[in-house]
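Student: Turn this into a model:
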Amino acid sequence: MTATRPRLKPMRNTALGAVATVAALAFATLFATPAHAHATSTFHGQDKAWINVTHADIWVSDGECDANHVYAQFDTDFTRDRKVHANGCRGESGHSHQGVVDRIIRFRVCEASVGCSPYKNA
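Tutor: Purely as a prediction, here's the structure:
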């Protein structure tokens, strides 16, 4: 009676599978949103700054018609101290889009000559 040997897979198929797995994980990580992703906002008086659920967009609005300039200040994964400006108190919001990779990590709303809200983590 002859014993049968287990058949071994060729090494190149195993290596190719490992490379494909690593590439798929890297691609998924690049475009994945954080598990805790959510839309959130912060206020300074009636002035407001808010981000969307993907943390790629930020808006700012001037809710007080007091002639004080309003802007949102924010940090992203790759940049610090970015700003987007409100368009006055006419009801138009200032907006900035950061793209898929460079997400907003914290932000606040500021009113010139008055001050800023505390930073809010995204």
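Student: from here on, contacts and neighbour counts on C-alpha atoms
Tutor: Will do.
Student: Next, count neighbours for residue 14.
Tutor: 11 (other C-alpha atoms under 10 Å).
Student: Double-check that it belongs to a helix.
Tutor: Yes: according to DSSP: H, G, I helix; E, B strand; the rest coil, residue 14 belongs to a helix.
Student: And it, how close does it get to residue 86?
Tutor: Distance of residue 14 to residue 86, computed by C-alpha to C-alpha, to the nearest Å: 56 Å.
Student: next up, for comparison:
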Amino acid sequence: MRIAAKFTAVAGAMVLAALWGSPAQAHPMTAYQGLDKAWISSNHKTIEVQDKECDNHGVYAIVNLTNGTSTSVSDPDGCTGNTGYGSYSVAIASFYVCENAEGCGTTVRVQ
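Tutor: As a prediction, this is how the structure comes out:
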């Protein structure tokens, strides 16, 4: 009886740990500047940026990686519906969206 109770408790704890994850568990996240946006994948290694306003102001995302480097990704064709895309071998630590002549939105901290 005790062995069965211990087994059940251990199995239950393992299931909870697998489902709950940790605070740094991967999940998609989105940043905005007005209607313009950028979002990262659930593994935090890819980003897309999209210009959602047809105002002739270019849109780009600033990406800070966990290895200390920074880069940017821009929407290459304005508000036509396509996106700019970036993929990295290390995780994204934070990112934010900027619009030429309008400034930048709030930084989204990932880790």
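Student: Can you calculate the TM-score here?
Tutor: Scored by TM-score structural alignment, normalised by the length of the second structure, the superposition of the two chains gives a TM-score of 0.74; 88 aligned residues with a C-alpha RMSD of 1.6 Å.
Student: hey, where'd the strands end up in the second structure?
Tutor: 29-33, 36-40, 46-50, 59-65, 70-74, 84-87, 92-99, 103-104, 108-109 (DSSP state E).
Student: And residue 103 of the second structure? What does it align with in the first structure?
Tutor: In the first structure, the residue equivalent to residue 103 of the second structure is residue 115, according to TM-score structural alignment.
Student: now residue 31 of the second structure
Tutor: Residue pairing (TM-score structural alignment): residue 31 of the second structure is matched to residue 42 of the first structure.
Student: my read: its match touches residue 109, true?
Tutor: Yes: Residue 42 of the first structure is in contact with residue 109 according to C-alpha atoms under 8 Å; the separation is 6.9 Å.
Student: And those two? Which one has more around it.
Tutor: A side-by-side neighbour count of residue 42 of the first structure and residue 109, using other C-alpha under 10 Å, places residue 109 first with 32 against 20.
Student: Any idea how many residues pack against the nearest residue to that one once chain neighbours are set aside?
Tutor: Excluding the flanking residues, the one nearest residue 109 of the first structure by C-alpha to C-alpha, 6 or more residues apart in numbering is residue 72, at 4.4 Å. By the criterion of other C-alpha under 10 Å, residue 72 of the first structure has 29 neighbours.
Student: quick one: residue 72 of the first structure and residue 84 touch, right?
Tutor: Yes: under the criterion of C-alpha under 8 Å, residue 72 of the first structure makes contact with residue 84 at 5.3 Å.
Student: tell me the centre residue of the first structure?
Tutor: residue 103 (2.5 Å; C-alpha atoms, centre = their mean).
Student: how far away is that one from residue 118 of the first structure?
Tutor: 19 Å.
Student: Residue 28 of the first structure maps to what in the second structure?
Tutor: In the second structure, residue 28 of the first structure lands on no residue (TM-score structural alignment).
Student: Near residue 112 of the first structure, how many residues? Count them for me, please.
Tutor: Count around residue 112 of the first structure with other C-alpha under 10 Å applied: 11.
Student: Name the nearest residue to it, ignoring sequence neighbours.
Tutor: Residue 112 of the first structure's closest residue in space is residue 69 (C-alpha to C-alpha, 6+ apart), at 5.2 Å.
Student: count of residues packed around residue 42 of the second structure?
Tutor: 13.
Student: Tell me the counterpart of it in the first structure.
Tutor: Mapped onto the first structure by TM-score structural alignment, residue 42 of the second structure lines up with residue 53.
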